[in-house]
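1. A predicted structure for the sequence below; I have some questions about it.
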Amino acid sequence: MRRPTPIKPGPGQESVWDYPRPPRLETSTASIQVVLGGVTIASTTRSWRVLETSHPPTYYLPREAFVDGSLREAEGSSFCEWKGRADYVDVVGGQQVAPRAAWTYLRPTGGFADLAGTIALMPAAMDRCVVDGEVVVPQEGGFYGGWITSNVVGPFKGSKNSWGW
């Protein structure tokens, strides 16, 4: 499949087509809140973004950003060619459980060492994820954990017919 035509970013925006491959890791001071089951389960102004060509950023939050009892180990793992082995985590908020809706790299590869033990979430499985006051739009497709805000433009991997990008 042919690469799609990138949307031209406006002032203050980033194009996911300017993100590198292999991906880049950067720190973020954005204010982030995560709500599940009507409860704010995470809040931080210290996180990391993974930026990869054609993908909206995936945010990784420190474990201490989460309220006690909101994370529990789950069965299963997967492998990322860039970051290594990911272990799954169930997310709990109020009376709601989002099974395997988060993941962590306990021993990530060298370039992603700062992610060790941090938590990434599937925004579609949460009530809402918020970055600097803006509610995130989940990346399409159910496989990727990208967080779409108004400051990133696509088109984004995960949408229909994007498999070959």
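-> Yes, it's here.

2. from here on, contacts and neighbour counts on C-alpha atoms
-> Noted.

3. who are the contact partners of residue 77?
-> 85, 86, 87, 88 (CA atoms under 8 Å, 6 or more residues apart in numbering).

4. another structure for you, compare them:
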Amino acid sequence: MGLSWQQGPLSAGAIGHFLTPEPLPRRLLFAERLRRRMRVQYAGTWIADSENVLVLHEPGRYPVAHFPREDVDPQVLVASDKVTHHKDLGDTTWYAVRAGDRTTERAAWEYTALPGHAAELRGHIAFAWRAMDAFYEEDERILGHAADAYHRIDIRSTSRALEVRLGDTVIARSGHPVVLYESGFAPRWYVPRADIDETRLRAVEGQTFCPYKGLCDYYDIGDARRAAWSYRDAYDEVGRIGGMVSFEPDQVEIRLDGKRLEPEPGQMVVAHGVDRDLAADEADEADEADEAGSR
């Protein structure tokens, strides 16, 4: 997803590689100005408002917005004695956020011992996503995480023949699916409901959220858990897949023009809920898992 998440070029699971004579460092961080007005709401008030937000892309993490301190209400940050250490960016000082009669501990952070090559982040404050009421770009709320400018979705119509089976049972057969290409992921094939035996789909509890497509519903098929999904109210930008259904090739048999689709790099998705807490140290466990997996 974009630069640093899932199979993006700066992630640990990148499916491509940089064509350089020498190997790059295992971890590459990338920061740039957002070039959009971004605001943060907490306890019903605006506590940050900036046109100079820096977005930090870090391997294994969603993009994180960092606000210049001068664009943050100085009354809302309450110093704490909590200091952690970031493996690339040094000491991390944590703050509670307070407005009115509401206080949230460890809701904001600042890198206070930055190395010289990361000096542009000096004096910037980041806010834990779920600790805030909402983040906005101009007057539109942004859900999930800060938008990744390098994330792209393209949807194409096709006349290729697609068939979905579970054992000997045909679940779907279509001559006009659509294919969704999304940064860092393998193609996803979506089937019109008219081409699906919907009696085979059993809706399950629990939704996930994509900041680029919307809320996602899931279905079991026989004993195959969460083998299909649908964005019933897909965002306008991807409205062509709204209500259509896609299927997991590791759960059911999917054939495209007679050739079976197999899971491939970029196919598996790390799903998350409607929103998620973006604490500064949340990547540590993922990094440790990556290191353990490489041994």
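-> Received, thanks. All figures in this text were calculated on a predicted structure; none of them were measured in a lab.

5. among the contacts of residue 77 of structure 1, which recur in structure 2?
-> Among the contacts of residue 77 of structure 1, the ones still in contact in structure 2 (both residues aligned by TM-score structural alignment, their matches' CA atoms under 8 Å) are 85, 86, 87, 88.

6. and stretch 63-74 of structure 1, which residues are buried?
-> Across stretch 63-74 of structure 1, burial judged by 16 or more other CA atoms under 10 Å covers 65, 66, 70, 71, 74.

7. in structure 2, what residues pair with it?
-> Aligned by TM-score structural alignment, stretch 63-74 of structure 1 falls on residues 69-80 of structure 2.

8. can you tell me the SS state at the alignment partner in structure 2 of residue 34 of structure 1?
-> Counting by TM-score structural alignment, residue 34 of structure 1 lines up with residue 40 in structure 2. Classification of residue 40 of structure 2 using DSSP: H, G, I helix; E, B strand; the rest coil returns strand.

9. number of residues surrounding residue 40 of structure 2?
-> 22 (other CA atoms under 10 Å).

10. try residue 36 of structure 2
-> When neighbours are counted by other CA under 10 Å, residue 36 of structure 2 registers 12.

11. next up, the contacts around residue 38 of structure 1.
-> 93, 94, 127.

12. which of the residues you listed are still contacts in structure 2?
-> By both residues aligned by TM-score structural alignment, their matches' CA under 8 Å, those still in contact after alignment to structure 2 are residue 127.

13. of the contacts of residue 38 of structure 1, grab the buried ones for ChimeraX.
-> Listed next is the ChimeraX selection for buried residues among these, using 16+ other CA under 10 Å:
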select :93
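
14. which ones among the contacts of residue 38 of structure 1 lie within strands?
-> residue 93 (DSSP state E).

15. thinking again about what came up before, closest to residue 14 of structure 1 among the buried residues of stretch 63-74 of structure 1?
-> Distance to residue 14 of structure 1 across these (CA to CA) is lowest for residue 65, with 26.2 Å.

16. what residues does that closest one make contact with?
-> Counting by CA under 8 Å, 6+ apart, residue 65 of structure 1 touches 42, 43, 44.

17. from residue 58 of structure 1, how far out is it?
-> Here residue 65 of structure 1 is placed at a distance of 16 Å from residue 58 of structure 1 (CA to CA, to the nearest Å).

18. what stretch of structure 1 does stretch 166-177 of structure 2 fall on?
-> Using TM-score structural alignment, stretch 166-177 of structure 2 lines up with nothing in structure 1.

19. just the closest of the buried residues of stretch 63-74 of structure 1 to residue 112 of structure 1, please.
-> For the buried residues of stretch 63-74 of structure 1, the closest approach to residue 112 of structure 1 (CA to CA) belongs to residue 65, at 19.4 Å.

20. mind checking how far that closest one is from residue 135 of structure 1?
-> Between residue 65 of structure 1 and residue 135 of structure 1 the distance is 18 Å, computed by CA to CA.

21. with residue 148 of structure 1 instead?
-> In terms of CA to CA, residue 148 of structure 1 sits 9 Å off from residue 135 of structure 1.

22. quick one: which of these two has more around it?
-> residue 148 (23 against 18).

23. chain center to whatever helix or strand residue 46 of structure 2 lives in: distance?
-> Counting by DSSP states H and E, the element that carries residue 46 of structure 2 is strand 45-50. Relative to the chain's own centre, strand 45-50 of structure 2 is displaced by 23 Å; criterion: CA atoms, centre = their mean, to the nearest Å.

24. can you list contacts of that strand?
-> By CA under 8 Å, 6+ apart, strand 45-50 of structure 2 touches 37, 38, 39, 40, 41, 67, 68, 71, 72, 73, 76, 99.

25. again, only using 6 Å
-> 37, 38, 39, 40, 41, 71, 72, 73 (CA atoms under 6 Å, 6 or more residues apart in numbering).

26. just want the angle from it to strand 38-42.
-> Per axes from the mean of the first three to the mean of the last three CA atoms, to 10 degrees, the angle that strand 45-50 of structure 2 makes with strand 38-42 is 160 degrees.

27. for strand 45-50 of structure 2, list every residue counted as buried.
-> 46, 47, 48, 49, 50.
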